[in-house]
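Have a look at this prediction, sequence included:
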Amino acid sequence: MKKEFHQDNRAELYQSLTPGSLLLLFSGRAPRKTGDEDYPYFADRSFVYYTGIEQQDSILAALIDKESVQEILFMLPPDAHAERWTGKRLSPQEAQEISGISDFRYLTDFFSFLDKQLSSGSICTINLDFDRKKTDEQPVRQAFVLADKLRTDYPYVKLTNIHNQIKAQRTIKKPCEIEAMRYAETITCEGIQAMMRASHDGMYEYQYKAEFDYALAQRGVLSPGFPSIVSAGKNNFCIHYYSCKGQAHDGDMILNDVGACWDNEINDVSRGWPVNGKYSEKQRLLYTCAYNTSNYMFSILRPGLPMSFVDQEIRKYNFGQLKEIGVCEKFEDVGTYIWHGGAHHVGYDVHDEVNVDDGNRLLEPGMVFCVDVGIYHEEWGIGFRLEDNCLITPEGCENLSKVTPRSIDDIEAFMGKR
């Protein structure tokens, strides 16, 4: 993304903050894994959304006044020895080119800056991004650590959680985000097709995953947008399955729940397809139910509907399909075959929605979320999901992931060319 994207995002956020307040956002740091090794670093998504910076131990500070905003970027100072081991740190000029923030200071100056601002009496509120999860699950724990210090040292300063404001803003995608998503969809398609192309009896799940990862890497994506789920047969009945140690055989379906990330925009695509390239009678029955449900949803979704409608209607329509083929008689029993929700926003996170009132929010142009139709029939040994990414447009909606084969005919035709 260009720096103007991040500048516009910050300007929009500042408009919702009260004068006399201080905004503090943290990039986070990698937690310890073992010995002298850390987990791979993954920058806080909101910090990247507002700055474009993906370097750990960075802080965005913004002093909100009635007529102006002072932005400061605190980052690690140069350290030749540390950089020899962990890579070059951003210079002030590089950080400015990425973020559009010209006031660059070293992280060592942060607490003296904070003390000066809070002691001046001009700051009455500090805006922090507290995740909705428990304290020990907080992605960016610095916010909680700092909050504890502020409550002790500056009890007269009000702490405000702006998490919902940030997430509400991120929910509406700008044109450059949608463009990045479209491109990410084509890469995801290449990865899924690579798995389909290689599929054969006796293939291990980790081999399917390797095909997907290789296809992404060949297109400049070194890590998927989220941990890939690739399973076969009975392993399809674990919704979030990451082991990838099982073996696929003729008669099994491969369940993939995967997505590439491009320019920080993530997509989330699921397909259920037969190892041998040909759906069995029962597989065809169940996949047709999911396919019909998905097509129906893309025919009716439009601005003005509540977000909660998406999940409710998927469940209701999918039940009707299952009842028609004699699988499920009563709606009360639909949970036997439909195990999870049918919609979640995507974007800078693969599950981008977190607001408590998201279900009541009306669909708006620029929203992108998954239409996720899952069917799990344990007695038949068939479990899969058909998941596509829906962009709400002024007139209705668009299926961004339609580039990936999704109908029975298209999947069988593609796999038949192997």
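Nice, I can see it. Please read all numbers here as calculations on a predicted model, not as lab measurements.

For the rest of this, base every contact and every neighbour count on C-alpha atoms.
Will do.

Packing partners of the helix ranked longest in the chain?
The longest helix of the chain (DSSP state H) is helix 175-198. For helix 175-198, the packing partners by 3 or more C-alpha pairs under 8 Å, 6 or more residues apart in numbering; DSSP states H and E come out as helix 205-217, strand 261-262, strand 265-266, helix 408-415.

Turn those into TSV, columns for mean neighbour count and distance to residue 49.
Putting the helices and strands packed on helix 175-198 into TSV (neighbours: other C-alpha atoms under 10 Å; distance: least, C-alpha to C-alpha, whole Å) gives the following:
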stretch	mean neighbour count	distance to residue 49
helix 205-217	21	23
strand 261-262	25	13
strand 265-266	26	10
helix 408-415	17	36
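
Could you dump the ones you listed into TSV and include distance to residue 303?
Converted to TSV, the helices and strands packed on helix 175-198 look like this (distance: least, C-alpha to C-alpha, whole Å):
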stretch	distance to residue 303
helix 205-217	33
strand 261-262	26
strand 265-266	22
helix 408-415	30
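
Let me know which of these is the nearest to residue 140.
strand 265-266 (20.0 Å; C-alpha to C-alpha).

Now do the closest one: which elements does it pack against?
Applying 3+ C-alpha pairs under 8 Å, 6+ apart, we find strand 265-266 packed against helix 175-198.

What separation do you get for residue 172 and residue 226?
21 Å (C-alpha to C-alpha, to the nearest Å).

That should have said residue 265, apologies.
Between residue 265 and residue 226 the distance, using C-alpha to C-alpha, works out to 11 Å.

do residue 364 as well
Computed as C-alpha to C-alpha, the residue 364 to residue 226 distance reads 26 Å.

And for residue 217?
For residue 217, the distance to residue 226 equals 15 Å [C-alpha to C-alpha].

which ones are touching the residue nearest to the spatial centre of the chain?
Closest residue to the average C-alpha location of the chain: residue 350 at 1.6 Å, with C-alpha atoms, centre = their mean. Residue 350 makes contact with 225-226, 266-268 under the criterion C-alpha atoms under 8 Å, 6 or more residues apart in numbering.

And for residue 246?
Residues in contact with residue 246 (C-alpha under 8 Å, 6+ apart) are 204-206, 231-232, 235.

okay, now the one to match up with it:
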Amino acid sequence: MKLVKLVSLLLLLVTVHTFGQTPTDYLSKDFHKKRRATFRAKMPANSIAVIFANPVRNRANDVDYVYHQDPNFYYLTGYREPNAVLVIYASDQKNGDGTTYNEVIYVQERNPNAEMWNGRRLGTEGAKKELGFASAYNAIDFLNANIDFKKFDKIFIEKFKDDYRNTGNSAEVFDLVKSFKTKAGYDPNIYLSRAKKYVYELVKSTPIENSANVAQVIGRIENRFPDIKEDDLLMKYKTATDAKLKGDLKEKITLKLTPKTNIDIDFLSTTLSDMREIKSPEEIKLLTKAIRISAIGQIEVMKAMKPHMSETELQGIHEFVYKKYGAEYEGYPSIVGAGNNGCILHYIENNKTKVGNDLVLMDLGAEYRGYTADVTRTIPANGKFTPEQKAIYDIVYNSQEAGIKASVVGASFGAPNAACRKVINEGLLKLGIIKTINERHNYLPHGVSHYIGLDVHDPGTYGNFRANSIITVEPGIYIPEGSPCDKKWWGIAVRIEDDILITEKGPINLSAEAPRKSNEIEKMMAKKSVLDEFVLPDLDKE
């Protein structure tokens, strides 16, 4: 008996010790609880919201991708496992025993065998203790739950992407979504793509005697928009010759424009976009850490970079710094493009074996406790800008300074973009790369700002700036080989991107730790790197 007690005590100590070694700076359960309360307060009377966790996605064969939670689900729950559902009610509900509740989370069940292979699960008790839910059940209970969805005036969901597999296990997201669709009477035509809605409206507004014109439109666009080609009503309408049949089809298509349903796919996304735009102090703290980690990664690469290095090696240094600081993931696929590769905006191959004397554009961001940075620096591989490289770089820097200055409370979301483009056009004109100030060109083909947060392109209203939102300001100039300008500019690509906190007192550059001025970059690159002596065996030598 004493031995049993001793073993139990040792297991307890090991458990406590193990949990003491895991991160403790995630958002608190109170944070997520307050987010649910805020969302509930915005819900109209007699409504219900149903939010599903992300599915597990397959990489190849029996290997899955590292799991990443749906950001909205995480924002409202803090739950980081798959196969779960959150149900939020606008008003209190009652159990059979008279207990009231206004939210329920359904989580994946504890399973010793599964946990042996894939790690510990929270289970229902963990959801109550660690996430702060009063009502927590196993996911399989959602399949059996007697929720009368039809009694609610509104059911709020997000648009289903239907990208989850049916692996045969019970109560996975595939089953949870299928069960909901059946019980709620889900009609896939609730969501009409822009193209399909356009064609439906065209059918509705076009007299039958002119329906041949609509048929021609369908014929022109059906191959570009698969959902139109897969629509039986539209395909029959396109080929029908009988006026009465066309009239019947028109009536059915018109009804689809206003489906009779209590399911709403806009409110949940729109409401959470508005909420997530404004960051709480806890969120700003985590985002700032993610951003500083990313900025330090840029600094270490500046010191370590040599012309003989590959794009992949430089990517590895960045991501090593992230892991050294305990960042779980990269917030998005890392971009490291040398020379002309930098002109590919989302270049992720990173397979150039030597960066040589090119400029190297490095757009990377650490994800820390769910929050993602987005920081870009462009630096000369050999430590010194050529005159042409410096000329382009300094235009982008001055452009970014103007963009940051325009990022103030009350300004339109497009204000930084307008400020950046003005400086870039003036600079390109002065260098003779464009011929007139209003010349249409593709040297800056993207907008310069987006929100960051739980997503690298975080949702938001994209209206006038509000305090405590965090955006990027990322102007660039990209001159790919073959551009209509002097060849001396070809292959130069520069982007500078920083993460800016909007405050009542003005913008704060949270990533300013990484040098931005051309002369400051050169000074940083002249410093010794701790990796200078890190030399691995040459595997190509026999």
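Nice, thanks for sending it over. The structure presented is a predicted model; accordingly, all values stated were derived computationally and were not measured.

just to revisit the earlier point, which residue in structure 2 lines up with the residue nearest to the centre of structure 1?
Aligning on TM-score structural alignment places residue 350 of structure 1 opposite residue 456 in structure 2.

Could you give the number of residues near the residue mapped onto residue 365 of structure 1 from structure 2?
Using TM-score structural alignment, the partner of residue 365 of structure 1 in structure 2 is residue 467. For residue 467 of structure 2, the count of nearby residues is 18 (other C-alpha atoms under 10 Å).

didn't residue 467 of structure 2 look like it was pressed against residue 503?
Yes. Residue 467 of structure 2 lies in contact with residue 503 (C-alpha atoms under 8 Å); the separation is 4.6 Å.

any residues in contact with both of those two?
Here residue 467 of structure 2 and residue 503 share the contacting residues residue 409, scored by C-alpha under 8 Å, 6+ apart.

Now the residue opposite residue 282 of structure 2 in structure 1 once aligned: closest residue in space that isn't a chain neighbour?
Mapped onto structure 1 by TM-score structural alignment, residue 282 of structure 2 lines up with residue 176. Nearest in space to residue 176 of structure 1, with sequence neighbours left out and distances taken as C-alpha to C-alpha, 6 or more residues apart in numbering, is residue 1 at 7.4 Å.

Enumerate every residue touching that neighbour.
52, 176, 263.

Kindly indicate the member of these with the most neighbours.
Counting neighbours by other C-alpha under 10 Å, residue 52 leads those with 25 neighbours.

From residue 317 of structure 1, how far out is that one?
Applying C-alpha to C-alpha, the value for residue 52 of structure 1 to residue 317 of structure 1 is 41 Å.

again, but for residue 242 of structure 1
Distance, residue 242 of structure 1 to residue 317 of structure 1, by C-alpha to C-alpha: 30 Å.

circling back: tell me which of the contacts of residue 350 of structure 1 is nearest to residue 127 of structure 1?
Relative to residue 127 of structure 1, the closest of the contacts of residue 350 of structure 1 is residue 266; by C-alpha to C-alpha it sits at 27.0 Å.

With residue 225 of structure 1 as the reference, measure out to the closest one.
Here the distance between residue 266 of structure 1 and residue 225 of structure 1 works out to 5 Å (C-alpha to C-alpha).

what residues are shared contacts of these two?
Each of 259-260, 350 lies in contact with both residue 266 of structure 1 and residue 225 under the rule C-alpha under 8 Å, 6+ apart.

What is the aligned counterpart of residue 89 of structure 2 in structure 1?
Alignment note: residue 89 of structure 2 maps to residue 63 in structure 1; criterion TM-score structural alignment.

Same check on residue 120 of structure 2?
Residue 120 of structure 2 maps onto residue 88 in structure 1 when the alignment is built from TM-score structural alignment.

Please settle this for me: is its match part of a helix?
No. Assigned with DSSP: H, G, I helix; E, B strand; the rest coil, residue 88 of structure 1 falls outside any helix and is coil.

What's the match for residue 296 of structure 1 in structure 2?
In structure 2, the residue paired with residue 296 of structure 1 according to TM-score structural alignment is residue 402.

Quick check: which element contains that match?
Residue 402 of structure 2 belongs to helix 387-405 when assigned by DSSP states H and E.

mean per-residue distance, that helix to structure 1?
Once fitted to structure 1, helix 387-405 of structure 2 is off its aligned match by 0.9 Å on average (mean C-alpha distance after the TM-score superposition for structure 1).

in that helix, what's buried?
The neighbour-count check on helix 387-405 of structure 2 (16 or more other C-alpha atoms under 10 Å) flags 389-404 as buried.

okay, the angle between that helix and helix 518-525?
110 degrees (axes from the mean of the first three to the mean of the last three C-alpha atoms, to 10 degrees).

gap between helix 387-405 of structure 2 and the chain center?
In this view, helix 387-405 of structure 2 has its centroid 28 Å away from the chain centroid, taken as C-alpha atoms, centre = their mean, to the nearest Å.

Which positions within whichever helix or strand comes after it qualify as buried?
Per DSSP H and E, the first helix or strand lying C-terminal to helix 387-405 of structure 2 is helix 415-430. For helix 415-430 of structure 2, a neighbour-count test (16+ other C-alpha under 10 Å) marks 415-429 as buried.

Tell me the counterpart residues of helix 415-430 of structure 2 in structure 1, please.
Aligned using TM-score structural alignment, helix 415-430 of structure 2 spans residues 309-324 in structure 1.
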